[in-house]
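[1] With the sequence up front, the predicted model follows.
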Amino acid sequence: MQPTTVEQVVLDLIVILTAGAISGAVCRRFQISSLVGYLMIGAICGSGGLGFFTSESEVLAHLAEIGALFLLFSIGMEISLDEVQEFAFRLLVGGPTQLLLVSIPSALLIRALGLDWPAAILLGSAIALSSTVLVFRALKEGGVQSTAAGVSSISVLIFQDMAIVPLMLMAPLLAGASDKSSMDLLKLGLYSLMFLAIIPISGAIVRRIGVPVLQRLRSRELLVLFALAVLGGMCYLAHELGLPAALGAFAAGLILSGNRLTQQVDALILPFRETFAAIFFISLGGLLHFQEAMQDPWLILIGLPVILALKTLGGAVALRAVGVRWPVAFCFGLGLAQVGELSFLLLSEGMRLDLINAAQYNQMLVLAIATLLLTPAMISYGIRAVGDHLAEVVRHVKKLKRPPSDVKEAVVIGVGPIAKQVASRFEMMGILVCFVDMNAVNTYPLEQMGFRTVTGDATKLKTLQQAEVDRAQLVLVSVPSDEAAVAIVRTIRRLNKKATIMARCRYLETRARLLSSGADLAIDEESHVASALLSMVDSLDLSPH
C-alpha cells in the first residue's frame, strides 16, 4: 500500500530530523560545524544518495522555506542598530569592499568559463558571502572577537547579512522572471522605501508599548506568540507589497532587536529556528548528487584554491581599508574565505528561477562544503600566526562626539556610589564639581565637604538652571530611573549645546534613547552585568570533557 501525501511528508520529516540529530551529535564530537553535517547527511539520505527522502516534495519545500525565514529572522535580531552605528565606518567601508572585490572577479572568471552573465553574477555574489555563524564562533573561541581585526571581520559579516536581502531581490531581475515595466519597478522601489520606513516605527512601538505589556504579563507563551506574530505579519506585508518574504523576516528580527526581551525571544524561538534550519539545510543537501558534481573533477580541484585565494585577498584588502595592519589583515582574511550559509539561500533561489542548473548547483555545494570544513583550521592558524599583533582591542562604547578638552566645571546629577566614584576622579583631575540630587540627606554631607550642591528634581528646568549646566563642560547623569535620565539629558542638551554629556542607564534599550536625546556616551547596566556573568561562567570551565 502506497503512503498518502501526508504520510510521505511525515516520514520525510522523521528521516530528516533523525538524520539531523545524528549528524549534530557526530559534528559535536569531532568539533565540525553543524551546517556541514546537515549538508552532508542530506546528501547521503537524499535522492542523490540512499533515497530516504525526496527533496521534490512541495510540502517539504515549504517547510524548508520556513527554515530560511527563521534564519533571516534570527540574523535580524542579532544586528543591533546601536552596533551598526557604533561600527559604521568598518561596516560601510569594509563590507562593500570585500563584497565587490570578491563578487566581481568571481563573476568574470565564471563568465570566462562559458556561463551567461545572469548566472555568473548570481554565482559570484554567492561566492562572496561568508559564514557569520561559523566565523563568529571561531573568533569567540580564540578570544579575539573584541580585537580591532575581530570587530572589523564581524562588521564585514554583518554587512553581508544585510546584503542578502537586496541580492535576493536581484535574482528575479537577473532571471527576467519579473516581466515588470519601468512603472512597476518604480512602484516596487517606492513600496520598498515604505517598508523600510515601517521598521524603525514598528521597533519603537514594540519597545514602548509591546515590551512593557509583555513584561507585566510575564508569560513565555505570549512572548513566543508575539514574536511569531511579528514574523508572520512582516512576511505577509512584504508579500502583499510584492517584496520577498525574506525581507519581511529580516525586518521582523530588526523590529525585535535591541530591547530587554530580545535575548529571551531568541532563546524561546531557538527550538523553532534550529528545527526548521535543520530541515532547510538537510533539504538543500538532499539536492546534492556527487556523481553529477564530479563529472568535471578538475573544476572542483582548481575552483577550491581559487575561491580560497580570492576570498582571502578580498577580505584582507577590506580589513586593511578599515585600518587593520597587513599581516593581521591577511591572517584574518583567511577566516572570511569560506562560502557561507546565506549563499545557499541565493543558490536555491537561482536554481528555482533556472538561473543555474543542477550540475552547477552541485559543484557549488561541494566547493562550499570544502571551504566550510577548512574554516576552523584556517582561523586557528591565522590567530596563531599574528600572535602579539592582536593587542589593540576595540571597546564597545560609543566614541565621544565632543571629547572634553580643558574641562573646568562638571555637574553630577544623582548622588550614589557610582556617581561619587566618578566625581572623585573629576576632583583629582582638578575639575570643580556640582552635585544635584532630590534628597537633601545625600547632598548635605557633600556640602559640608565643600562641594557645591543643588537639592531638587533634575527633570525640572529650574533645578538644572540652578546647577548652571548651561556653563558646564561635562555633565554626568546617574539617576535610578531610565525615563528620568532620558528627560534630563534632553533638557540639558537644550540648555547646553557644547557640553559632553555622560549618562548611565539600567536597560540596553534605553541606551539608544539617551544617545538620540543628546548624550555623547551612554552605558547600560544590562550589557556590563551580562559580560561579567559570562566571564564568571567561562572561568568555571564547564566545557565537556
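    Received it, and whenever you're ready, just let me know what you need.

[2] drop to CA atoms for contacts and neighbour counts, all remaining ones
    Will do.

[3] gap between the helix or strand harbouring Arg111 and the chain center?
    Here Arg111, judged by DSSP states H and E, is contained in helix 95-112. Taking C-alpha atoms, centre = their mean, to the nearest Å, the mean C-alpha location of helix 95-112 is offset from the chain mean by 23 Å.

[4] So which residues make contact with that helix?
    With contact meaning C-alpha atoms under 8 Å, 6 or more residues apart in numbering, helix 95-112 is reached by 117, 120-129, 155-160, 310-311, 314-315, 317-318.

[5] What's the first helix or strand after it?
    helix 117-128.

[6] mind checking how far the residue lying farthest from the centre of the chain is from Val412?
    Residue farthest from the centre of the chain, counting by C-alpha atoms, centre = their mean, is Gln448 at 50.9 Å. Here the distance between Gln448 and Val412 works out to 17 Å (C-alpha to C-alpha, to the nearest Å).

[7] same thing with Ile383?
    When distance is defined by C-alpha to C-alpha, Ile383 is 43 Å away from Val412.

[8] Show me which of those two is the more surrounded one.
    The neighbour comparison of Ile383 against Val412 (other C-alpha atoms under 10 Å) goes to Val412, with 26 against 21.

[9] Quick check, the more buried one in contact with Ile418.
    No: Val412 is not in contact with Ile418 according to C-alpha atoms under 8 Å; the separation is 10.6 Å.

[10] So which residues of the stretch 51-200 of the chain form helices?
    58-78, 81-86, 88-89, 95-112, 117-128, 132-141, 148-175, 182-205 (DSSP state H, counting those that start in this stretch).

[11] tell me which residues in the second one are buried?
    For helix 81-86, burial by neighbour count (16 or more other C-alpha atoms under 10 Å) applies to 81-84.

[12] For these, give me TSV that also has distance to Ile16.
    TSV is the format used below for the buried residues of helix 81-86 (distance: C-alpha to C-alpha, whole Å):
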residue	distance to Ile16
Leu81	36
Asp82	38
Glu83	37
Val84	37
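
[13] Okay, the nearest residue to Ser155 once chain neighbours are set aside and Pro105: tell me how far apart.
    Leaving aside its chain neighbours, Ser155 sits nearest to Leu91 (4.8 Å; criterion: C-alpha to C-alpha, 6 or more residues apart in numbering). Leu91 sits 21 Å away from Pro105, going by C-alpha to C-alpha.

[14] okay, now the one to match up with it:
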Amino acid sequence: MIHLPHLVVDLGLILGAAGIITLLFKKLKQPLVLGYILAGLLVGPHFTLFPTISDIENVKVWAEIGVIFLLFSLGLEFSFKKLVKVGGSAGISAVVEVIVMLFLGYVTGQIMGWSTMDSIFLGGILSISSTTIIIRAFEELGVKNQAFARLVFGILVVEDLVAILLLVLLSTLAISQQFAGGEMAWSVGKLSFFLILWFLAGIFLIPTFLKKTKKLMSNETLLIVSLGLCLCMVILATKVGFSPALGAFIMGSILAETTSAEKIEHLTQGVKDLFGAIFFVSVGMLIEPQMLLTYAGPIAILIVVTIVGKTFSTGLGALLSGQSLKQSLQAGMSLAQIGEFSFIIATLGMTLKVTSDFLYPIAVAVSALTTFTTPYMIRYAEPFYNWVEKRLPNRWKRKLVRYSSGTQTIHKENDWRDMLQSYGIHVVVFSVILIAIIVLSSNFLAPFIAKHITNGMTGTVITSVITFAIMAPFLWALSLRPVNKQARGKIWLNKLHRAPLLMLDISRIVFAIFFIGFFLDRFYSTKTAIIVSALIALALLLLNKRLQKLYNQIEERFMLNLNAREIQAAKKAHHNITPWDAHLTTFTVPAESDAVGRTLIEMQLREKFGANVAMIERGNLVIMPPSRDERLFPGDRISVISTDDQLPAIQNFLEVPVASQKVGAPKEDITLEHFKVTDRSPLLGKTIRESGVRETTQGLIVGIERRGHRLLNPESTFIFEEGDHVWIVGSKAKIKQLTRNDVDPGKEKPVTATT
C-alpha cells in the first residue's frame, strides 16, 4: 500500500473544508474570512466529529508563508509614495492607538488580578491589529479603494514597525526586568537605516533589472522572479533581526514602483489566495472550545476592551491628525481586532517563560472572535457615523470641521524650514549609503580579496581603492552637491543669514571627511588615516566635474526608476495626441518666466506647440497627470511630451521673462494673506474676474474655504459669498488695502506669511 504523507492529507482536509464552508458562506453572503476560521475549527484537533489535522506544525509553516504573500500583495498595491501621502496621519493615529491600548491592556490585566508581566504582555498583544484579516475583509467588502481604507493601510504599516520595536522592548523587560532606553534607541535607528537602504538600493537596481530582462520575461518567469525576490528580501530581513512580513512588504513596495507592478499583482493573486486561506484556517484550528469555557469571563472582557478601546483610540488619533469624524470612525472600527503579531508577542512571553500558560490561548480566542466581528464593524461604520452625526451638537460639529480644515490649510512659506528639511534628508540619505558601502567592504570585500586574490598590505590597498571608487560620487554629493537651490537663494539675499548657510556647507564637508576617516581607521593607523583622508578630500575637489557627471547619471536612473510607472501612465494617457516619435523632456520653470502663475490651459502648450505636460514636480510633491487648471510656480519641474522639433519653441516660451518686469525696479513685499469676506466687503456677490483682485493687487487667489469645504485654485467664475475664507498671494500693501473692509472687527485678522 502506498504511504501518503501527512502533509498531503492535512492539506486536502484544509482545502476541502475551506471550499465547502466558503461556498456556504458565499450563498449566505457572509465574509469568507469567517468561513475559513470556522473550517479550521471543524478540522482542528479540538473538534472530533470530522476528520482531524494530524500535523499542526506543518500547517503553521504554511500559514506563515500565507502571511508573507499577503504582505507582499499589500506592498504591491500601496507603494511607498502612496503611503507617504498619509504618513503623518497614519503615524499619529498608530502611535495614539498603541499607547492607549498598552495602557488599557496593562490596567485590565491588573484589575483581573494577573501578574505585572502578564499585564504588560497583554497590553502589547492588544495594541497591534491584524493586517491580514483587514486586507481580506476590505477586499471582500469592496472598500479597499475608499479614502478611509488608505489611512487604515498606512496605520497598519506603522503598527507593524511599532510591533518590531515592541518585541525588542518586551524581550528586554522580560530578561532584565527593567526598561533599556539604549536598546530601544538602537532598534529604532537600525530599523530606519535598513528601511532607507533597502528602498534606495531596491529602486535603483530592481526596476533596471526588470527593464533589461523584459524581453525574456514570460508570465511564468516573471511570477518565479517576483516570488524569488520576495523571499530573498524575507530572508534578508530575518537575518538582520526583522519580521519576515516586513521584508515581504518592502519588496512589494519596491516592485510597486516598476512598470510591471500590475502584471506581478495579477500573477501572484492565486498564490496569495491559496496561502491566505491556509493562514485563516490555521487560526481557526488554534481555537480550543474548552479553554473558551474556562476563561469565558476574561475573554469577554478583553473582546470588549479591544473593540471599544481600538475604535476610540484609533478614532481619536485620526481626529488629532486632522481627519474628518467619518473617516476617523471608519478607521477605528476597521482596526478593532488583534491578529498575527499578537500571536508572536504571546509566543515570546511563553518562550521566555515570563507569562502564564493561559495568556496564549486567550490571545488566540480574542483574535478569532474579534475576527468574526471585523467585517461587521467595517460594514456598519458608516451607519454608526450617521447615527453619531445626527446626535452631535452643532457647536461640536462646527469645531470638528474647523479643526480638520485648520490642519490642512495653506501654511506660510518658511525658507529656513525647507532648507533644514532638505539638508537633513540629504545628510541622512548619503550617510546611510556610505555606511552601507563601508560595512559591505569591511565584512565581505576585504575577506574575499584576502582569501582569493592577495592578503596583507597589498590586499588592504586594493580593498581601499575599490571602496573609495564606489564611495566617490556619494562623497561628492554629500559634501558639494547643491541642496534646495530655491530656498538657499532666497536666504542668501539676507546678509545676516549667510553665516549659518556657510556653516551648513562646512558641516557637510566635515561629514564626508569623517566617513573617509571612519573607513580608513578600520585598516590603517590613525595618523595614516588622517593623512589619506586629507588627500582624498583634495581629490574630490579636483575631480569635481567628473564626479558631478557620474552622480547625476546615478540620480537620473534612480528618479527614472522611481517615476517609471507614472511616466508610463502619462504616455498612455496622451498617446492619441502626440506623434509616435515624441519623448519626455523635463524643464525647470525659471522664477522670471512668463509661465509663472498661469494655468496649463492659459498657456495652451498643446494648441501652440502640440505638446502635453505629463507631470509636475514641486519639491516632494509629484502631480501626475496635472489637470488643465494646475498653475505653475517658480522652480517647478515639468515633464513635457514633445518631439525634437517642438523643444526649442517650448524652451524659448518657458524662459521668456515677464514683459512687465523692469530691470532694477524695487521688489514688492510678496505675502500670503488670509481674510474673511464680510457683509461689508466690496467682493460680496462678485466673481473673481469681476472683482479685479488680480489687477488691483497684482495677486493670485490660491484657495477659498466655504462652510468647511476647501477649494484650491478656484475658477475665475467663482462668486464670493459672506463667510468665505480667502487666501491670496500678492503685494502686501495692496492686499492690505483690499482686505481692510473684509475683516470682521474683533473676530478675524489677516494671517500674513512673507514669502
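    All right, it came through fine. All values reported here derive from a predicted model rather than from experimental measurement.

[15] Fetch the TM-score of the aligned pair.
    With the length set by TM-score structural alignment, normalised by the length of the first structure, the two chains reach a TM-score of 0.66; 440 aligned residues with a C-alpha RMSD of 4.7 Å.

[16] got the contact list for Ile670 of the second structure?
    Residues in contact with Ile670 of the second structure (C-alpha under 8 Å, 6+ apart) are 729-732, 754-755.

[17] Show me the strands in the second structure, by range?
    Secondary structure of the second structure by DSSP state E: the strands cover 583-588, 612-618, 621-623, 637-642, 670-676, 700-706, 709-712, 725-731, 753-754.

[18] just so I know, which of the ones you listed lies nearest Glu566 of the second structure?
    strand 612-618 (8.4 Å; C-alpha to C-alpha).

[19] Can you list the buried residues in that closest one?
    Buried residues in strand 612-618 of the second structure, counted by 16+ other C-alpha under 10 Å: 612-617.

[20] Return the member of these nearest to Ile435 of the second structure.
    Nearest to Ile435 of the second structure among these: Glu617, at 29.6 Å, using C-alpha to C-alpha.

[21] rewinding a little: columns neighbour count and distance to Ile462 of the second structure on top of the contacts of Ile670 of the second structure, output as CSV?
    Converted to CSV, the contacts of Ile670 of the second structure look like this (neighbours: other C-alpha atoms under 10 Å; distance: C-alpha to C-alpha, whole Å):
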residue, neighbour count, distance to Ile462 of the second structure
Val729, 23, 59
Gly730, 22, 60
Ser731, 20, 62
Lys732, 22, 62
Thr754, 16, 55
Thr755, 14, 52
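
[22] So which of those residues is the closest to Trp198 of the second structure?
    Thr755 (37.1 Å).

[23] residues touching the spatially most central residue of the first structure, list them.
    Nearest to the geometric centre of the first structure sits Ile79, at 3.3 Å (C-alpha atoms, centre = their mean). By C-alpha under 8 Å, 6+ apart, Ile79 of the first structure lies in contact with 158, 254, 257.

[24] Over in the second structure, see which of those residues survive.
    On the basis of both residues aligned by TM-score structural alignment, their matches' C-alpha atoms under 8 Å, what survives of the contacts of Ile79 of the first structure in the second structure is 254, 257.

[25] Weed out the non-buried ones from the contacts of Ile79 of the first structure.
    158, 254, 257.

[26] which position in the second structure aligns with the last one?
    Counting by TM-score structural alignment, Ser257 of the first structure corresponds to Ala256 in the second structure.

[27] same check, this time on Arg513 of the first structure
    Arg513 of the first structure maps onto nothing in the second structure, by TM-score structural alignment.

[28] What range does stretch 536-543 of the second structure cover in the first structure?
    So stretch 536-543 of the second structure sits over no part of the first structure, by TM-score structural alignment.

[29] before we move on, back to that, which one of the buried residues of helix 81-86 of the first structure is nearest Val394 of the first structure?
    Looking across the buried residues of helix 81-86 of the first structure and measuring by C-alpha to C-alpha, the closest to Val394 of the first structure is Glu83, at 12.4 Å.

[30] State the distance from the closest one to Arg90 of the first structure.
    Counting by C-alpha to C-alpha, the gap from Glu83 of the first structure to Arg90 of the first structure is 11 Å.

[31] what's the answer for Arg493 of the first structure, then?
    Separation of Arg493 of the first structure from Arg90 of the first structure (C-alpha to C-alpha): 29 Å.

[32] One more: Leu193 of the first structure?
    If you go by C-alpha to C-alpha, the gap between Leu193 of the first structure and Arg90 of the first structure works out to 25 Å.

[33] and those two? which has more neighbours close in?
    Arg90 (24 against 11).

[34] Counting neighbours, what do you get for the closest residue to Val135 of the first structure other than its chain neighbours?
    Using C-alpha to C-alpha, 6+ apart and skipping residues adjacent in sequence, the residue nearest Val135 of the first structure is Gly335, 6.4 Å away. Using other C-alpha under 10 Å, Gly335 of the first structure has 32 other residues around it.

[35] residues touching Gly335 of the first structure, list them.
    Taking C-alpha under 8 Å, 6+ apart, one finds 135, 312, 375-376, 378-379, 382 in contact with Gly335 of the first structure.

[36] which of those residues lies closest to Leu50 of the first structure?
    Of these, the one sitting nearest to Leu50 of the first structure (C-alpha to C-alpha) turns out to be Thr375, at 28.3 Å.
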